[in-house]
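Engineer: I need the structure of the sequence given here:
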Amino acid sequence: MTGRDRTVLVGIGGWDGAAEAVRWAARLAEGRDLELELVHCLQTAAPAGFGGPGVLFPDSPADSGCLAAAGADLAVSVEDAPPVRNEVYTDSAPALLIDRSRDARMVVLGRTGTDGVSGMLAGATAAAVVSNAGCPVAVVRGRRGDGPVPLDGPVAVGVDTSPNSEAAIAAAFEEASFRKVPLVAVHAWADVVCDAIERTARPAAERDPRRQPVEERLLANRLDGWQEKYPDVEVRRKLVRDRPRQVLLEESERAQLIVVGSRGRGGFAGMLLGSTSQALIHHSSCPVLVVRPETRR
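Structural biologist: Here you go, the predicted model:
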């Protein structure tokens, strides 16, 4: 994240957990001397390819005004809360947040819903924003999803060889330094055999004993330089022969924040959000920060 963008945007409608998202964002903005803007849209539309066309369940202006006012009250209830801008728009939530993200420091969303049509729509909204935003996007989840949002524990980051991972590592060191907590650098791999013709992957018949030192060097190389830049951050390295999503989901039960790139090295071209990121924004037990390589105007 760069220092030139001074706004934290919070989507306060269209998904579960908006109250937790507002409080989490207010604490972050206060600690970093950033501006806080609450965004509520009259339309919650499912973007193309994410569950169907058109606007579903548009809010009335009166309802939106009440929700926006309630969001502002939540923000100012945080100790030493920053000034709050509170706006209601007629645009669809995904389109507006994606557009505004180009000039923001971070977008913050509440946890996604899981039940019924509204839950499906909330998941589509979050996935669309996370996949296309021009800045990091945080999805604020609590222990076991709807439990209390953790305020202690380390920051954990998923590390692989992708360009997205480099951006995630940078953000994770910044977050750990800001929060004054250790950073758990997680590198997980699974031995698989890939068939380029069939585009399939299957577990290898036997574990390759040469793989462990190769993966250790990879993790060390990815962290090289960052520990010198952030000498105050204690780094704990974790290498596991397992699926990355499973290891990071387990880490989320102990961490206060998980940081990942939007798409790892296993993603297919054209897929903006990888399977690990998808799993975390829907099932993590702590907030998840998804980082893409910077795409500013």
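
Engineer: drop to CA atoms for contacts and neighbour counts, all remaining ones
Structural biologist: Fine.

Engineer: where do the helices sit along the protein?
Structural biologist: Taking DSSP state H to define them, one finds helices in the chain at 18-32, 61-76, 93-101, 116-132, 163-179, 211-223, 226-229, 244-251, 275-283.

Engineer: In a markdown table, list those helices along with distance to Arg4 and mean neighbour count.
Structural biologist: Shown next, in a markdown table, are these (distance: least, C-alpha to C-alpha, whole Å; neighbours: other C-alpha atoms under 10 Å):
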| stretch | distance to Arg4 | mean neighbour count |
| --- | --- | --- |
| helix 18-32 | 12 | 22 |
| helix 61-76 | 23 | 17 |
| helix 93-101 | 13 | 21 |
| helix 116-132 | 20 | 22 |
| helix 163-179 | 15 | 21 |
| helix 211-223 | 25 | 14 |
| helix 226-229 | 19 | 12 |
| helix 244-251 | 30 | 19 |
| helix 275-283 | 26 | 21 |
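
Engineer: Rebuild those helices as CSV, extending it with distance to Val291.
Structural biologist: CSV is the format used below for these (distance: least, C-alpha to C-alpha, whole Å):
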stretch, distance to Val291
helix 18-32, 16
helix 61-76, 24
helix 93-101, 12
helix 116-132, 8
helix 163-179, 5
helix 211-223, 16
helix 226-229, 17
helix 244-251, 15
helix 275-283, 10
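
Engineer: Val117 and Gln278: what is the separation?
Structural biologist: 19 Å (C-alpha to C-alpha, to the nearest Å).

Engineer: Mind naming the longest strand for the protein?
Structural biologist: The longest strand of the chain (DSSP state E) is strand 35-45.

Engineer: so what does that one touch, helix or strand wise?
Structural biologist: strand 7-11, helix 18-32, strand 55-56, helix 61-76, strand 84-92, helix 93-101 (3 or more C-alpha pairs under 8 Å, 6 or more residues apart in numbering; DSSP states H and E).

Engineer: So which of these is nearest Leu248?
Structural biologist: helix 18-32 (21.0 Å; C-alpha to C-alpha).

Engineer: So what touches that closest one?
Structural biologist: For helix 18-32, contacts defined as C-alpha atoms under 8 Å, 6 or more residues apart in numbering pick out 8, 10-12, 35-36, 38, 71, 74-76, 78, 80-82, 108-111, 139-140, 149.

Engineer: Now which of those would you call buried?
Structural biologist: Taking 16 or more other C-alpha atoms under 10 Å as the criterion, what is buried in the contacts of helix 18-32 is 8, 10-12, 35-36, 38, 71, 74-76, 78, 81-82, 108-111, 139-140, 149.

Engineer: Turn the helices and strands packed on strand 35-45 into JSON lines, including distance to Trp189.
Structural biologist: Formatted as JSON lines, the helices and strands packed on strand 35-45 follow (distance: least, C-alpha to C-alpha, whole Å):
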{"stretch": "strand 7-11", "distance to Trp189": "34"}
{"stretch": "helix 18-32", "distance to Trp189": "32"}
{"stretch": "strand 55-56", "distance to Trp189": "40"}
{"stretch": "helix 61-76", "distance to Trp189": "40"}
{"stretch": "strand 84-92", "distance to Trp189": "39"}
{"stretch": "helix 93-101", "distance to Trp189": "32"}
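
Engineer: Now show me the structure for the sequence below, then we'll compare the two:
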Amino acid sequence: MTDAPESTSPAAGAVVGVDGSEQSLRAAHWAAAEAHRRKMRLTVLTAYSMPAFAASSMDGGYAMMDDSGLRAGAEGVIDQAKEFLRDYPGEVAYRIEPGDPSTVLLEESRTAELIVIGTRGRGGFLGRLLGSVSSALPAHAHSPVVLVPLQYSSRAENAVTTATGAIPIVSAADAPGAEPPQSLLDQGATPIHERDSRPVVAGVDGSDYGRVAALTAAREASERQTSLKLVCALPPVSAITMWAPTHIDDADAVEELQGKLYAGALWLNYHYPTLHIEYEVHSGTSVDVLVEQTRYAQLTVLGTRGRGGFAGMLLGSTSQGVIQHAEGPLMVVPEEEDRRIGNRDEFGPVL
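Structural biologist: Here you go, the predicted structure:
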């Protein structure tokens, strides 16, 4: 491992927010594996700030002492992350930033290629880093954000063969009753995956933001040498339209959506010719369908805005249900323009 000096250069690569919790170590594990796969720098970052009520009730001397204590605590978090990643073979930069964690990570997203956070963090000291951030950051970040759930696990049978042999991936989830952070540190786990054969899933809803997310998912699947699955959720049509003057059959609605997903798959294959693409329509709510997909996908990709479907829900209260219950890494792609969307209509009907 190369311990790079603290830096605020644009070469931040993959940035992972840590707070000393088991959840943030799992996020660091995923981020390190991803940085290694992409051959880019890994930046491990923690942030601290004095609670507003405390700062307003202290004079300068007490505030300075409290700031020193917070800084010392943040240094302890970084030391733990360094120990956890001590066998990581890539370049790592460790940084401590004063300020609100949400604001710090949002600013980092301007230059980072990827931001990685856990879905939950510590209560109390530094707890906000992975608490409210997991709901606020995805909707406003300038780079893709990956949320790593508590259930994330890289099991020991997943190993990569390198010049030094097979390196096991240790997971605390495999040892019920153990204290995950300590056991992970003791094992000195090297966070590198072997090629994962599970598909990348894209939740689509017919919006341009959803199409950008689908293109991102296609790129991810292509680079990971796996398949892409396009998934669309369809609430029971008969229940929604029971008062409509003309009856709409569920089977007809499913067939129509499948035709549009097929056209979307043709479009994506035009841009990624060698990619194997599957498509499915699932009955149920967007949240339920998406959470189910995260159990079997190596990565699930969504946009930040849409038509009230997969992408649209991430700006509403529904997002908390997805983030809290997802069982696999969830990538949220920011709003951005992509010229490739311009030729989507050439491949058939759109959602």
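
Engineer: follow-up on the earlier one: what angle separates the longest strand of structure 1 from helix 116-132?
Structural biologist: 130 degrees (axes from the mean of the first three to the mean of the last three C-alpha atoms, to 10 degrees).

Engineer: Now do strand 35-45 of structure 1 and strand 7-11, the angle between them.
Structural biologist: 30 degrees.

Engineer: How far does strand 35-45 of structure 1 sit from its chain's centre?
Structural biologist: Averaging C-alpha positions (C-alpha atoms, centre = their mean, to the nearest Å) puts strand 35-45 of structure 1 18 Å from its chain's average.

Engineer: do stretch 295-304 of structure 2 as well
Structural biologist: Here stretch 295-304 of structure 2 is found 8 Å from its chain centre; the criterion is C-alpha atoms, centre = their mean.

Engineer: Kindly report the same for stretch 27-36 of structure 1.
Structural biologist: Here the centre of stretch 27-36 of structure 1 is set off from its chain's centre by 18 Å, with C-alpha atoms, centre = their mean.

Engineer: still on that earlier bit, of the helices and strands packed on strand 35-45 of structure 1, which approaches Val157 of structure 1 most closely?
Structural biologist: Across these, closest to Val157 of structure 1 is helix 18-32 (C-alpha to C-alpha), at 18.5 Å.

Engineer: Aligned to Met106 of structure 1, what sits in structure 2?
Structural biologist: Superposed on structure 2 with TM-score structural alignment, Met106 of structure 1 falls opposite Leu114.

Engineer: no no, Val288 of structure 1
Structural biologist: So Val288 of structure 1 corresponds to Leu330, using TM-score structural alignment.

Engineer: okay, now that match: neighbour count?
Structural biologist: Residues near Leu330 of structure 2, counting by other C-alpha atoms under 10 Å, number 26.

Engineer: Go through the helices of structure 1 and name the closest to Asp191 of structure 1.
Structural biologist: Across the helices of structure 1, Asp191 of structure 1 has its closest neighbour in helix 211-223 (8.6 Å, C-alpha to C-alpha).

Engineer: what's the closest one aligned against in structure 2?
Structural biologist: So helix 211-223 of structure 1 sits over residues 253-265 in structure 2, by TM-score structural alignment.

Engineer: Contacts only, for Gly309 of structure 2.
Structural biologist: Going by C-alpha under 8 Å, 6+ apart, Gly309 of structure 2 touches Val204, Asp205, Ala233, Ser286.

Engineer: Mark which of those are part of strands, please.
Structural biologist: Those of the contacts of Gly309 of structure 2 lying in strands (DSSP E): Ala233.

Engineer: Mind putting the contacts of Gly309 of structure 2 into TSV with distance to Asp250 of structure 2?
Structural biologist: Shown next, in TSV, are the contacts of Gly309 of structure 2 (distance: C-alpha to C-alpha, whole Å):
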residue	distance to Asp250 of structure 2
Val204	19
Asp205	18
Ala233	13
Ser286	17
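
Engineer: Name the nearest of the contacts of Gly309 of structure 2 relative to Gly264 of structure 2.
Structural biologist: The closest of the contacts of Gly309 of structure 2, once distances to Gly264 of structure 2 are taken by C-alpha to C-alpha, is Val204, at 9.7 Å.

Engineer: neighbours around the aligned partner of that closest one in structure 1, how many?
Structural biologist: Matched by TM-score structural alignment, Val204 of structure 2 corresponds to Val159 in structure 1. Close neighbours of Val159 of structure 1, defined as other C-alpha under 10 Å, add up to 27.

Engineer: my guess is Val159 of structure 1 meets Ala185, correct?
Structural biologist: Yes: look at Val159 of structure 1 against Ala185 with C-alpha atoms under 8 Å: they come within range, at 6.6 Å.

Engineer: Map Leu70 of structure 2 onto structure 1.
Structural biologist: Leu70 of structure 2 maps onto Ser60 in structure 1, by TM-score structural alignment.

Engineer: dump the residue contacts of the residue lying closest to that match once chain neighbours are set aside.
Structural biologist: Nearest residue to Ser60 of structure 1, sequence neighbours excluded (C-alpha to C-alpha, 6 or more residues apart in numbering): Leu42, at 6.7 Å. Residues in contact with Leu42 of structure 1, defined by C-alpha under 8 Å, 6+ apart, are Pro58, Asp59, Ser60, Pro61, Ser64, Val88, Tyr89, Thr90, Asp91, Ser92.

Engineer: Of those residues, grab the buried ones for ChimeraX.
Structural biologist: In ChimeraX syntax, the buried subset of the contacts of Leu42 of structure 1 is picked out as below (16+ other C-alpha under 10 Å):
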select :59,64,92
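
Engineer: With distance to Gly264 of structure 1 as added columns, please give the contacts of Leu42 of structure 1 in CSV.
Structural biologist: Output for the contacts of Leu42 of structure 1, formatted as CSV (distance: C-alpha to C-alpha, whole Å):
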residue, distance to Gly264 of structure 1
Pro58, 35
Asp59, 37
Ser60, 40
Pro61, 41
Ser64, 37
Val88, 35
Tyr89, 34
Thr90, 35
Asp91, 31
Ser92, 29
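
Engineer: ok, Gln298 of structure 2 to Ser132 of structure 2 distance?
Structural biologist: Applying C-alpha to C-alpha, the value for Gln298 of structure 2 to Ser132 of structure 2 is 25 Å.

Engineer: thought Leu36 of structure 1 was touching Arg85?
Structural biologist: Yes: with contacts counted by C-alpha under 8 Å, Leu36 of structure 1 reaches Arg85, the gap being 6.3 Å.
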